[in-house]
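# What shape does this take:
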Amino acid sequence: MGYTGDVSRGSVPAVRELHGLTVTKVSVGPMDNNAYLLRCASDGTQVLIDAANDAPTLLKLIGDAGLATVVTTHRHYDHHGALAEIVQATGARSVAGADDAEGIPVVTDTVRDGDTIAVGDCTLEVIHVVGHTPGSIVLLYREPDGIAHLFTGDSLFPGGVGATSGAENFRSLIGDVETKLFDRLPDDTWFYPGHGKDSTLGAERPHLPEWHARGW
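As a prediction, this is how the structure comes out:
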């Protein structure tokens, strides 16, 4: 059975083999939170996106191969509840968006829009999207001669952008998501959110006017 991205807490992780990178998706709670372990195919370097919860499950997933980096997509606690324990156990560096770093424990490096994070010889591009939090980041991986992949945290889900407090934050988030993601990347771009199931930009693109109109 191929990758579907459909996981639940306690279920077997979902594994997807990309050109150059393996993505392992696991649900660790506390609110159906997803964590993503990325592994470089050429040298085995591993990077974890959102050490959300349940450090024992994440450490078992990491295994003996070690962990180079943990990236936290934004400062909300449900996305970094296990961060300190993972960093302590693995010695990994801890990366977060500069404008959210103060709200995240154990940040060793900050990133801004356009910066890159290495996964062995693979590269993640940092895209800063403002609205869910001031320093939320989305990570873009482009397969060589293949499709683009986005790890969107809580900024983009199937069915809409992430939660915002107030109209100004909503306008900021949907504006950044539209211009930095939808306007830039093609329909076959696959995205992996911080909660729930995956989707593609093509599946969500027709609904952008509806999202604008409803205001959330």
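# okay, CA-based contacts and neighbour counts for the rest of this
Fine.
# what sits against residue 151?
Taking C-alpha atoms under 8 Å, 6 or more residues apart in numbering, we find residue 151 in contact with 138, 139, 140, 191, 192, 193, 194.
# List just the nearest of these to residue 57.
Checking these against residue 57 by C-alpha to C-alpha gives residue 194 as the nearest, at 16.8 Å.
# mind checking the longest helix of this structure?
Secondary structure of the chain per DSSP state H: the longest helix is helix 167-177.
# Tell me which other helices or strands that one touches.
Applying 3 or more C-alpha pairs under 8 Å, 6 or more residues apart in numbering; DSSP states H and E, one finds that helix 167-177 contacts strand 160-161.
# Counting by contacts, list what the helix or strand harbouring residue 124 packs against.
Using DSSP states H and E, residue 124 maps to strand 122-128. Counting contacts by 3+ C-alpha pairs under 8 Å, 6+ apart, strand 122-128 is packed against strand 116-119, strand 137-142.
# which one of these lies closest to residue 97?
Closest among the helices and strands packed on strand 122-128, using C-alpha to C-alpha: strand 137-142, at 6.1 Å.
# For residue 27, give its distance to residue 37.
Computed as C-alpha to C-alpha, to the nearest Å, the residue 27 to residue 37 distance reads 11 Å.
# Also residue 118?
On the measure of C-alpha to C-alpha, residue 118 and residue 37 end up 13 Å apart.
# So if I had to pick from the two, which one is more boxed in?
More crowded of residue 118 and residue 37, by other C-alpha atoms under 10 Å: residue 37, with 21 against 15.
# got a list of what the nearest residue to that one once chain neighbours are set aside touches?
The spatial neighbour of residue 37 that comes closest, neighbours along the chain excluded (C-alpha to C-alpha, 6 or more residues apart in numbering), is residue 48 at 4.5 Å. Residues counted as contacts of residue 48 (C-alpha under 8 Å, 6+ apart) are 35, 36, 37, 38, 67, 69, 70, 71.
# For the comparison step, fold the sequence that follows:
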Amino acid sequence: MKRRVAILISGRGSNMAALIEAAKTADFPAEIALVVSNRADAAGLARAKAAGVATALIESKPFGKDRAAFERALQSSLDQHRIELICLGGFMRLFTADFTRHWSGRMLNIHPSLLPSFPGLDPHGQALRAGVRISGATVHFVTAETDAGPIVVQGAVPVSDHDTTETLSERILEIEHRIYPEALRLLATGKIRLEQDRCRIEASATSGNFLISPTAS
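As a prediction, the model looks like this:
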């Protein structure tokens, strides 16, 4: 039976759309059963409805700094839709330690850098200022510490001297859309084993290819 997944968004829902598209395939082990937004103006809500996915709006602003009260309302909606797994897709709200513990090992997030490098805000700007030659995206489990949960899947892209935050963001977004469905597939099929702060992937293999930037002449 397919695992029931909720995607939490605050904006356009780009990764949400990639997950919904991936879940349309017959052999995908999860179904996107619910999309929740904490903002009424999130463009992703309309995209989810157009795709035939149930949506819920739980605005966070009325709750102010009372994160626990917001999470109770969110949990009620998740329970109502019998949600088993959560994917965060640009969800701009921090969770309490209690909520992350409750969903430990069942809640994924995607961050546009190769964690543990460049966590938090402006990861593209951080990467460009550091002068790295390779950046990318990371799908990881959500923990109480921001962008610090066990890493599930990473994808890398080259960084050029001519990149801006906008061009780098666009290129990394492409790889985000590739690795997030793969991470959800691994989680939904039970192929991930958590050992303390690390993920072990059943029958995983490393690629024989290397990404080197810049390439040597």
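# TM between them?
Laid over one another, the chains give 0.33 as their TM-score (TM-score structural alignment, normalised by the length of structure 1), with 122 aligned residues with a C-alpha RMSD of 5.7 Å.
# Now do residue 171 of structure 1 against residue 214 of structure 1, distance only.
Computed as C-alpha to C-alpha, the residue 171 of structure 1 to residue 214 of structure 1 distance reads 11 Å.
# of these two, who's got more company?
Between residue 171 of structure 1 and residue 214, counted using other C-alpha under 10 Å, residue 171 has the larger neighbour count: 17 against 7.
# max-length helix in structure 2?
Of all the segments of type helix in structure 2, defined by DSSP H, the longest one is helix 165-188.
# which helices and strands does that one pack with?
Counting by 3+ C-alpha pairs under 8 Å, 6+ apart, helix 165-188 of structure 2 packs on helix 14-23, strand 30-37, strand 107-111, helix 123-130, strand 134-141, strand 151-158.
# If you drop the residues flanking it in sequence, what lies closest to residue 49 of structure 2?
Nearest one to residue 49 of structure 2, counting by C-alpha to C-alpha, 6+ apart, is residue 55 at 6.8 Å.
# my read: the one you found touches residue 48, true?
Yes: the criterion here is C-alpha atoms under 8 Å, and residue 55 of structure 2 meets it with residue 48 at 7.0 Å.
# Now the common contact residues for the two.
Here residue 55 of structure 2 and residue 48 have residue 35 as joint contacts, going by C-alpha under 8 Å, 6+ apart.
# picking up where we left off before, am I right that the residue nearest to residue 37 of structure 1 falls within a strand?
Yes: judged by DSSP: H, G, I helix; E, B strand; the rest coil, residue 48 of structure 1 forms part of a strand.
# What is the burial count for residue 18 of structure 2?
17.
# Repeat that for residue 6 of structure 2.
Using other C-alpha under 10 Å, residue 6 of structure 2 is surrounded by 26 other residues.
# who are the neighbours in contact with it?
For residue 6 of structure 2, the contacting residues are 32, 33, 34, 35, 36, 78, 83, 84, 85, 86, 87, by C-alpha under 8 Å, 6+ apart.
# and the residue nearest to residue 49 of structure 2, how far is that from residue 167 of structure 2?
Remark: distance between residue 55 of structure 2 and residue 167 of structure 2 (C-alpha to C-alpha) = 31 Å.
# When the two are compared, which one has more neighbours?
Comparing residue 55 of structure 2 with residue 167 by other C-alpha under 10 Å, the one with more neighbours is residue 55, at 20 against 14.
# Run through the residues that contact the more buried one.
Shown in contact with residue 55 of structure 2 (C-alpha under 8 Å, 6+ apart): 34, 35, 36, 37, 45, 48, 49.
# what about burial for the residues you listed, which qualify?
Buried members of the contacts of residue 55 of structure 2, scored by 16 or more other C-alpha atoms under 10 Å, are 34, 35, 36, 37, 45, 48.
# on that earlier part again, dump the contacts of residue 55 of structure 2 to CSV, plus distance to residue 15 of structure 2.
As requested, the contacts of residue 55 of structure 2 are arranged in CSV below (distance: C-alpha to C-alpha, whole Å):
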residue, distance to residue 15 of structure 2
34, 14
35, 12
36, 14
37, 14
45, 13
48, 11
49, 15
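# Could you identify the most distant pair in those?
Maximum pairwise distance among the contacts of residue 55 of structure 2 (C-alpha to C-alpha): 12.2 Å, between 37 and 49.
# measure the nearest residue to residue 171 of structure 2 once chain neighbours are set aside to residue 170 of structure 2 for me?
Excluding its sequence neighbours, the residue lying closest to residue 171 of structure 2 (C-alpha to C-alpha, 6+ apart) is residue 157, at 7.3 Å. Distance, residue 157 of structure 2 to residue 170 of structure 2, by C-alpha to C-alpha: 11 Å.
# picking that back up, so which of the helices and strands packed on helix 165-188 of structure 2 gets nearest residue 181 of structure 2?
Taking C-alpha to C-alpha, helix 14-23 is the member of these nearest to residue 181 of structure 2, at 5.5 Å.
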